[in-house]
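Engineer: Could you work out the structure for the sequence below:
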Amino acid sequence: MKLTVVGGGSTYTPELVDGFARLRDTLPVAELVLVDPDAERLRLVGGLARRIFAKQGHPGRIVTTADLDAGVEGADAVLLQLRVGGQAARQQDETWPLECGCVGQETTGAGGLAKALRTVPVVLDIAERVRRASPDAWIVDFTNPVGIVTRALLEAGHKAVGLCNVAIGLQRKFAAILGVAPGDVHLDHVGLNHLTWETGVRLGGPEGVDVLPKLIAEHGGALADDLRLPRTLLERLGVVPSYYLRYYYAHDEVVCDLRTRPSRAAEVAEMERRLLEMYGDPALDEKPALLAKRGGAYYSEAAVDLAAALLGGGEGTGEDVGEGKGSGGGSPYQVVNAYNAGTLPFLPDDAVIEVQAAVGPGGAAPLPVPAVDPLYAGLMAQVTAYEELALRAALHGGRERVFRALLAHPLIGQYAYADTLTDRLLAHNREHLAWA
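Structural biologist: This is a model prediction of the structure:
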């Protein structure tokens, strides 16, 4: 089996490589190709990747290359984890929206739109090259904003599934609290990428006992602290929102907070500098502890399970979607980003949602979802409308399309803000936008 990681020079990659090494019975990788245009980062990351494989006795071969076409040729699956413009662009995304009194964040609001505009054309070009070189390959997208990027890939007819680590992180957290194996925890996870709620936490599968009320009653304080939201809010809602919901539920508080401390982009840039120094140490043969602070926790486990299911590898993987079978990771279901296709009746069929799905070589089939509270359905519908407008702006360009997307976003929504933010977005991103 050949897997290719586009953006292989990312500091995330050793997390992924560690998962491939540990879970090789689930996903037997014979060749892992790391593709990246940055030769120095690729040298450092590739060196550590080979040492991780060697230490854990993995027989697979690791190849590094800047040649995308050669890297994806013959691949069974291609994982996308790229950042157009690097941390410098992220720093801008997190800064100029704050000047207008709006959240500055890399995946939502005005900063998230800027990232989408830069990213979608690049990802679609990569996907076309994958299709030419390996027409049967699956594309797994970890590149943010995952919902918009995945929708772009699906609309273009690519074999693609979007992946985020929020759900698996919560699954692991709940399992630790409950003292059970992660595979015993099934999440009633519903929403859009970075706009999700856990409406149930079930032991033993989709029909298992819901222990979410018990978790909130007995551990609500710790859960709320992690989300930086009041415990009383979790108790009133009866759900656990993803931490991205803080941008919506406490917008003004977040803006004040972001204005008083260094940006996350600055923190990550310094972290990446230190990580790359570590990766250059020939004695290092495991992912360093610092990597856990970089983000992307459990990304490797989620990626292995998803790739194994899509490629029919691993014990227990179903041959067809919808048979109630899944990856060899212990659960037949996985939280992914896929077409709505009627799952949530208040959203268009071609919206991309993030829910539990049965995954197999035929793709991802979302499981039925109980009726969604209007409190969440309304916000999902509004953000879905924004994502559709954002994708049109990314595909076709134009100041007016950018303005309409910003006006539709619930974190912006006022025409004066949308006008000003449009000008600043274009000013900061002209080098990445061919039409600007």
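Engineer: CA only for contacts and neighbour counts going forward, please
Structural biologist: Fine.
Engineer: what sits against E354?
Structural biologist: 189-193, 196, 335-338 (CA atoms under 8 Å, 6 or more residues apart in numbering).
Engineer: Show me the strands in the stretch 151-300 of the chain, by range?
Structural biologist: Along the stretch 151-300 of the chain, the stretches classed as strands by DSSP state E, counting those that start in this stretch are 160-162, 185-192, 195-203, 209-210, 240-241.
Engineer: Please identify the deepest-packed of the ones you listed.
Structural biologist: strand 160-162 (a mean of 29; mean count of other CA atoms under 10 Å).
Engineer: Enumerate residues external to that strand that contact any of its residues.
Structural biologist: If you take CA under 8 Å, 6+ apart as the criterion, strand 160-162 is touched by 138-142, 146-147, 150, 153-154, 336-338, 363-364.
Engineer: burial measure for T143, as a count.
Structural biologist: 25 (other CA atoms under 10 Å).
Engineer: which one is P145 nearest to, not counting chain neighbours?
Structural biologist: Nearest residue to P145, sequence neighbours excluded (CA to CA, 6 or more residues apart in numbering): T107, at 5.3 Å.
Engineer: and what of P28?
Structural biologist: Closest residue in space to P28, ignoring its immediate chain neighbours: M1 at 6.6 Å, by CA to CA, 6+ apart.
Engineer: related to what we said a few turns ago, now distance to H432 too, for the strands of the stretch 151-300 of the chain, in a markdown table please.
Structural biologist: Putting the strands of the stretch 151-300 of the chain into a markdown table (distance: least, CA to CA, whole Å) gives the following:
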| stretch | distance to H432 |
| --- | --- |
| strand 160-162 | 23 |
| strand 185-192 | 26 |
| strand 195-203 | 27 |
| strand 209-210 | 47 |
| strand 240-241 | 33 |
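Engineer: this one as well, want them side by side:
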Amino acid sequence: MQKSSIVIAGGGSTYTPGIILMLLEHLDRFPLRKIKFYDNDEERQKIVADACEIIIKKQCPEIEFIATTDPETAFTDVDFVMAHIRVGKYKMRELDEKIPMKYGVVGQETCGPGGIAYGMRSIAGVIELIDYMEKYSPDAWLLNYSNPAAIVAEATRRLRPNSKILNICDMPISIENNMVEILGYEKRSDIVTSYYGLNHFGWWNDVRCAKTGKDLMPQLREYVRENGYLVQSDIEEAKQHGDNSWNETYRMAKDIYVVDPETLPNTYLKYYLLSDTVVEHTDPEYTRANQVMDTREKEVFEACLAIKEKDDFEGNELMMDEHASYIVDLATALKFNTYARMLLIVENNGIIENFDPTAMVEVPCLVTANGPEPLSVGKIPRFQKGLMEEQVAVEKLVVDAWEEGSYQKLWQAISLSKTVPSITVAKKILDDLYEVNKEYWPELK
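Structural biologist: Sure, this is the predicted structure:
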């Protein structure tokens, strides 16, 4: 089986060690000859890279490993670029969350004004990765799971329309893993799902048994009505790691579900449909960014330093990021033409009949060596269509603002977000966000 060479863009991410463990676990179906790390923060990347180099040498010494800040070294001779960059790191995520909260508005890294701010930072970073890839490995694919995926996808559609980039998100996959547990199945391939929407903004309208075709929606609806997507394994994991925030998110799905009991919602819809509740239960002085910095970031870096100090991987605290196996699924499908069915973010172009053909929608696709073949969704209900039209207009206005350096377009984007109550509040949030993002955003006029 032909082996691949990959570069992980965002080598200093706290998610990178878990992805490395996951890649090593799946070498039987996605064999590797070379793994590279690329990051513009050499010091941060070195902590993660030193530990991952030890892990790779212990588990699969024949794989060549390189960590670099040089684009030519990183992007030469690669088949796949796996991108999960965070421009501005957690320091800027904290501001994305806290500034809107000052005005009683949802503070979240991908939704509302925070997501818009993050999108304005991410566009240039992802475009830069595409350009490096096309210069040094023009036949490679860029698999992007950098956030906010919706804005990034719209920007790449417009600015690099012919590039080999696929945008993918793990949130629907995490929810589908919970569905599998709810239904009593063993793995995600045991069910076949139909889903439509935008990234972090969608609905399941069909779930069936892969073997028999049995309609599983009635059973899921009954469970979600009472429990949301919360399952026992999540409760146990939260006890182990002391983090209940995701459990509350899974539980709140039952409160979103009731507005349209015919479908099952993506959990991120809570930020749009229950924004008042989210704000009420969020500490404006200690947001999710603070939680991550005090727990995950600290724990991962400490574990990496311990591995480096001992020169040994035994007894480490790092965990395989098994839910991220979707990255292997996608790369394997592209490499070996497997026609795997996956949720991807693609240009609508008639997939959803009664929706903007240029919108970047999240829908099931069959993945081949030539890229995704989206599956037709047909027409969607007025409620979902109305919400999606508002949200896709936000995403397009953000990219307009980035391209044109337009303060006005960005003000319109924030004003149009369902999380924001008025144009007055939108302007206050924008002015505060612009002040702290001048290093990262284009100049606005």
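Engineer: State the distance from the residue nearest the centre of structure 1 to R430 of structure 1.
Structural biologist: Among the residues of structure 1, C164 comes closest to the average C-alpha position under CA atoms, centre = their mean, at 3.1 Å. Using CA to CA, to the nearest Å, we find C164 of structure 1 at a distance of 29 Å from R430 of structure 1.
Engineer: Am I right that V33 of structure 1 sits in a strand?
Structural biologist: Yes: under DSSP: H, G, I helix; E, B strand; the rest coil, V33 of structure 1 sits within a strand.
Engineer: And it, what's its match in structure 2?
Structural biologist: Counting by TM-score structural alignment, V33 of structure 1 corresponds to K36 in structure 2.
Engineer: contacting residues for that match?
Structural biologist: K36 of structure 2 makes contacts with 6-8, 65-68, 74, as judged by CA under 8 Å, 6+ apart.
Engineer: Out of the residues you listed, name the ones that lie in helices.
Structural biologist: With DSSP state H as the criterion, helices contain A74 from among the contacts of K36 of structure 2.
Engineer: Can you turn the buried part of the contacts of K36 of structure 2 into a ChimeraX selection?
Structural biologist: Burial among the contacts of K36 of structure 2 is assessed by 16 or more other CA atoms under 10 Å; the matching ChimeraX selection reads:
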select :6,7,8,65,67,68,74
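Engineer: Nearest to I85 of structure 2 among the contacts of K36 of structure 2?
Structural biologist: Lowest distance from I85 of structure 2 to these (CA to CA) belongs to I8, with 9.2 Å.
Engineer: What's the match for the residue nearest to the centre of structure 1 in structure 2?
Structural biologist: Using TM-score structural alignment, C164 of structure 1 sits opposite C169 in structure 2.
Engineer: cool, and V84 of structure 1?
Structural biologist: Structural alignment (TM-score structural alignment) places V84 of structure 1 against V87 in structure 2.
Engineer: burial of that match, as a residue count?
Structural biologist: Burial of V87 of structure 2 is recorded as 23 neighbouring residues (other CA under 10 Å).
Engineer: Distance check, it against A333 of structure 2.
Structural biologist: 29 Å.
Engineer: Would you check that Y145 of structure 2 makes contact with A153?
Structural biologist: No: the pair Y145 of structure 2 and A153 fails to qualify as a contact (CA atoms under 8 Å) at a distance of 10.1 Å.
Engineer: who's more crowded, those two?
Structural biologist: Taking neighbours as other CA under 10 Å, Y145 of structure 2 and A153 compare with A153 leading, 30 against 18.
Engineer: Just give me the neighbour total for the equivalent of G398 of structure 1 over in structure 2.
Structural biologist: Matched by TM-score structural alignment, G398 of structure 1 corresponds to S406 in structure 2. By the criterion of other CA under 10 Å, S406 of structure 2 has 18 neighbours.
Engineer: Isn't S406 of structure 2 up against L444?
Structural biologist: Yes: at 5.2 Å, S406 of structure 2 counts as touching L444 under the criterion of CA under 8 Å.
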